[in-house]
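Student: give me the fold of what follows.
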Amino acid sequence: MKNLKSIALALVVALGTLSASAQTKKVDVSKSTINWVGKKVTGQHEGTINLKEGALVFKGKKLKGGNFTVDMTTISATDVSGKSKAGLDGHLKADDFFGVEKYPTSKLVFKTIADKGNDVYTVTADLTIKDKTNPVTFDITVKGKTATTSFKVDRTKFGIEYNSGSIFSSIGDKAINDEFDLTVNLQF
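Tutor: Below you'll find the predicted structure:
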């Protein structure tokens, strides 16, 4: 009985040490940025979108997890102004694209993380846009109180098919690339 109590106590201490060593660091959404680029046959557009909340999980200095919520209602083009900007922003928020009235947020949850060395990690995460979840894989660099990454997202995997050349072959120069680029700079 005494040995059983000793083993139980050792397990409690070990588990407490493991959970105590994991540290969650909230992302400062006011200092973090997400930039996007969407390309089409005749050019491209770029802009920003804001994080609603996010956190990275560390064990010691090693990245072990992360989860983020993006405020889709903040999607905004930065390469046009006036009526062109209002029209593009409105279209991106409409059902043809992100349908922000029905789907005001998107989520990214880290699932696996491989340490590549030199503060670089390969992450596979579940990305949810418009209630559709698909995996994405990207490298992220963590230095000091910043984390940066760039990756591509195939919008058609999330039901965003508007003017997709791979789906609508007859649209010619009105085709919009299926993939859009995200560049993320997190401050925590």
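Student: going forward, measure contacts between C-alpha atoms and count neighbours the same way
Tutor: Will do.
Student: which residue lies nearest the spatial centre of this structure?
Tutor: Leu108 (4.7 Å; CA atoms, centre = their mean).
Student: what residues are up against that residue?
Tutor: Asn67, Phe68, Thr69, Ala125, Asp126, Leu127, Thr128 (CA atoms under 8 Å, 6 or more residues apart in numbering).
Student: next, the structure of the following sequence, for comparison with the previous one:
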Amino acid sequence: KGHLESDDFFSAEKHPEAFFKITSAEMVANAPAGQPNYKIKGNLNIKAITKSIEFMASVETMDKTLKTKADFDLDRTQWDIRYASGKFFPSIGDKMINDNFNIKLNIVAKQG
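Tutor: Reported below is the predicted structural model:
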């Protein structure tokens, strides 16, 4: 919070929401048990900038419940988050912040 909400990062006051819209979910044939079994593709909107992304996810269904888990990295500079980026400020030295950030999803959806 705080600095992450500022214009240096997510510009939360100007862009209070980010969203992801799935465009396809493709089952991976013969995926080993416990390994990701779907390739998810979609559009991620951050700071009013939309980029296509894809990642692997584990999806399981039981009765009327869907469980999805995923763990993947994204490059923040794709959404114009440049603060302390070595890509844009190569002379920044040890004050550089990694351009990649990690997303971990754990979604449980139950049919009503």
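Student: follow-up on the earlier one: secondary structure element for the equivalent of the residue nearest to the centre of structure 1 over in structure 2, which one?
Tutor: The alignment partner of Leu108 of structure 1 in structure 2, by TM-score structural alignment, is Phe20. Assessed by DSSP states H and E, Phe20 of structure 2 sits inside strand 19-27.
Student: what's the average distance for that strand when superposed on structure 1?
Tutor: Strand 19-27 of structure 2, aligned to structure 1 and superposed, deviates on average by 1.3 Å (mean CA distance after the TM-score superposition for structure 1).
Student: helix or strand right after that strand?
Tutor: strand 38-46.
Student: what's the distance between whichever helix or strand comes after that next one and the middle of its chain?
Tutor: Following strand 38-46 of structure 2 in sequence order, the next helix or strand is strand 49-62 (DSSP H and E). Computed by CA atoms, centre = their mean, to the nearest Å, the chain-centroid distance of strand 49-62 of structure 2 equals 9 Å.
Student: list the contacts of strand 49-62 of structure 2.
Tutor: Under CA under 8 Å, 6+ apart, the answer for strand 49-62 of structure 2 is 34-45, 66-72, 78-79.
Student: ok, longest helix in structure 1?
Tutor: When structure 1 is parsed with DSSP state H, its longest helix is helix 2-21.
Student: ok, residues contacting the following helix or strand past it?
Tutor: Downstream of helix 2-21 of structure 1, the first helix or strand assigned by DSSP H and E is strand 22-26. Residues from elsewhere that reach strand 22-26 of structure 1, judged by CA under 8 Å, 6+ apart: Glu53, Gly54, Ala55, Leu56, Val57, Phe58, Lys59, Gly60, Phe188.
Student: angle of the strand holding Phe20 of structure 2 against strand 38-46?
Tutor: 170 degrees (axes from the mean of the first three to the mean of the last three CA atoms, to 10 degrees).
Student: list the contacts for Glu161 of structure 1?
Tutor: Contacts of Glu161 of structure 1 (CA under 8 Å, 6+ apart): Asp96, Phe97, Arg155, Ile167, Asp178.
Student: can you check Ser170 of structure 1 too?
Tutor: Counted by CA under 8 Å, 6+ apart, Ser170 of structure 1 has zero contacts.
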